[in-house]
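1. Could you look at this predicted model? Sequence included:
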Amino acid sequence: MKSDHNPVLEAALKIKLLLVDDEPEFLETLEKHLRRRKINTSVAEGCKVALDILEEQAIDVIVMDVSMPEIDGLQCLKKVKEKWPLIEVVILTGHASVKSGIEGMQGGAFDYCIKPIETQELVEKIELAGQKALINKQKADAES
């Protein structure tokens, strides 16, 4: 007897997401939209706070702005990928600059989006990144 058990779908619903941006209003608004869709969301104002959170919590997916003071999103992506290579990162760029999105992809980002972005489009990218993060973990577990 076959069951409807789909571990990838279930994992997508259990994604632990971290939003990283230097605009508190944007973070608050996006966090509310994502929580309404049952996505477990944490927020960080900037890369330094994000790195502290990553030391404390298991995170599957990060949605990160490129343009931030002190440590920009591309530098932060590099730090994340060096220390937590299984985390998938979606880069947000508000500059209508495809260049920084492509640089992010070359630096290991899962995908990029141009702000402003529709919540549904972002949720779809988060779910795909979450599925990839699950596959990354399963491969790592199988290899260990």
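-> Yes, it's here.
2. rest of the way, CA atoms for contacts and neighbours
-> Noted.
3. Tell me which residues touch Thr29, please.
-> By Cα atoms under 8 Å, 6 or more residues apart in numbering, the contact list for Thr29 is empty.
4. let's bring in a second one:
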Amino acid sequence: MKIRLLIVDDEKDFTDSLAERLEFRDFDVSKAYSGEEAVGMVKEYNYDVVILDVAMPGMDGVQTLREIKNLKPLTEVIMLTGHATVETAIEGMKLGAYDYLLKPTEIDDLVTKVQAAYSRKAEQEERIRKAKMMRYFESPRAVLEDKEDP
């Protein structure tokens, strides 16, 4: 199964070019050109990893990250920017960003980060699945134990 990506950047040429390069590497890629558009798409679809520009007009990357994490906490977000500040990076990481990369970034570095972010998401989903299964299997046991006590 292909990793589902959403690229969010107001620079259309950059976004289209990056999407093309990632599709060539066998990712399932969607694009949004604003934070507002990205939030709407995240409400509608499940993405594994979002590649998100920090500096966008309207809803900026940090606001968009906050909304994405509220909607889909397990979706991993990699922040991209050409105007990095330590404060923005720290804020993004506090809000749950997986990582923070400077533009322009090497495509191989980005692919490595995307794969690592996807692995973390898959591990979290597996832990949740196991916890739900344990709760299911413990439930009948608890019922039986309650019946045995007078």
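-> All right, it came through fine. Computed from a prediction, not measured in an experiment: that's the story for all the values here.
5. mind checking the longest helix of structure 1?
-> helix 119-143 (DSSP state H).
6. Pull out the buried residues from it.
-> 122, 125-134, 136 (16 or more other Cα atoms under 10 Å).
7. and if you look at stretch 9-17 of structure 1?
-> 11-13, 15-17.
8. rewinding a little: any chance of the buried residues of helix 119-143 of structure 1 in TSV, plus distance to Asp21 of structure 1?
-> Formatted as TSV, these follow (distance: Cα to Cα, whole Å):
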residue	distance to Asp21 of structure 1
Leu122	15
Lys125	17
Ile126	16
Glu127	20
Leu128	21
Ala129	18
Gly130	19
Gln131	23
Lys132	23
Ala133	21
Leu134	24
Asn136	25
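9. So the residue positioned nearest the centre of structure 1, which state does it fall into?
-> The centre of structure 1 sits closest to Ile62, judged by Cα atoms, centre = their mean, with a distance of 2.0 Å. Following DSSP: H, G, I helix; E, B strand; the rest coil, we place Ile62 of structure 1 in the strand state.
10. correct me, but it touches Ile87?
-> Yes - using Cα atoms under 8 Å, Ile62 of structure 1 is in contact with Ile87, at 7.3 Å.
11. Kindly check the end-to-end length of stretch 55-63 of structure 1 for me.
-> Terminal residues of stretch 55-63 of structure 1 are spaced 17 Å apart (Cα to Cα, to the nearest Å).
12. Provide the aligned range in structure 2 for it.
-> With TM-score structural alignment applied, stretch 55-63 of structure 1 matches the range 43-51 in structure 2.
13. for stretch 115-126 of structure 1, same thing?
-> Against structure 2, stretch 115-126 of structure 1 falls on residues 103-114 (TM-score structural alignment).
14. hmm, who's touching the matching stretch?
-> So stretch 103-114 of structure 2 is contacted by 21-22, 49, 78, 80-82, 99 (Cα under 8 Å, 6+ apart).
15. residues touching the aligned partner of Asp22 of structure 1 in structure 2, list them.
-> Using TM-score structural alignment as the criterion, Asp22 of structure 1 maps onto Asp10 of structure 2. Contacts for Asp10 of structure 2 (Cα under 8 Å, 6+ apart) come out as 32-34, 53, 56-57.
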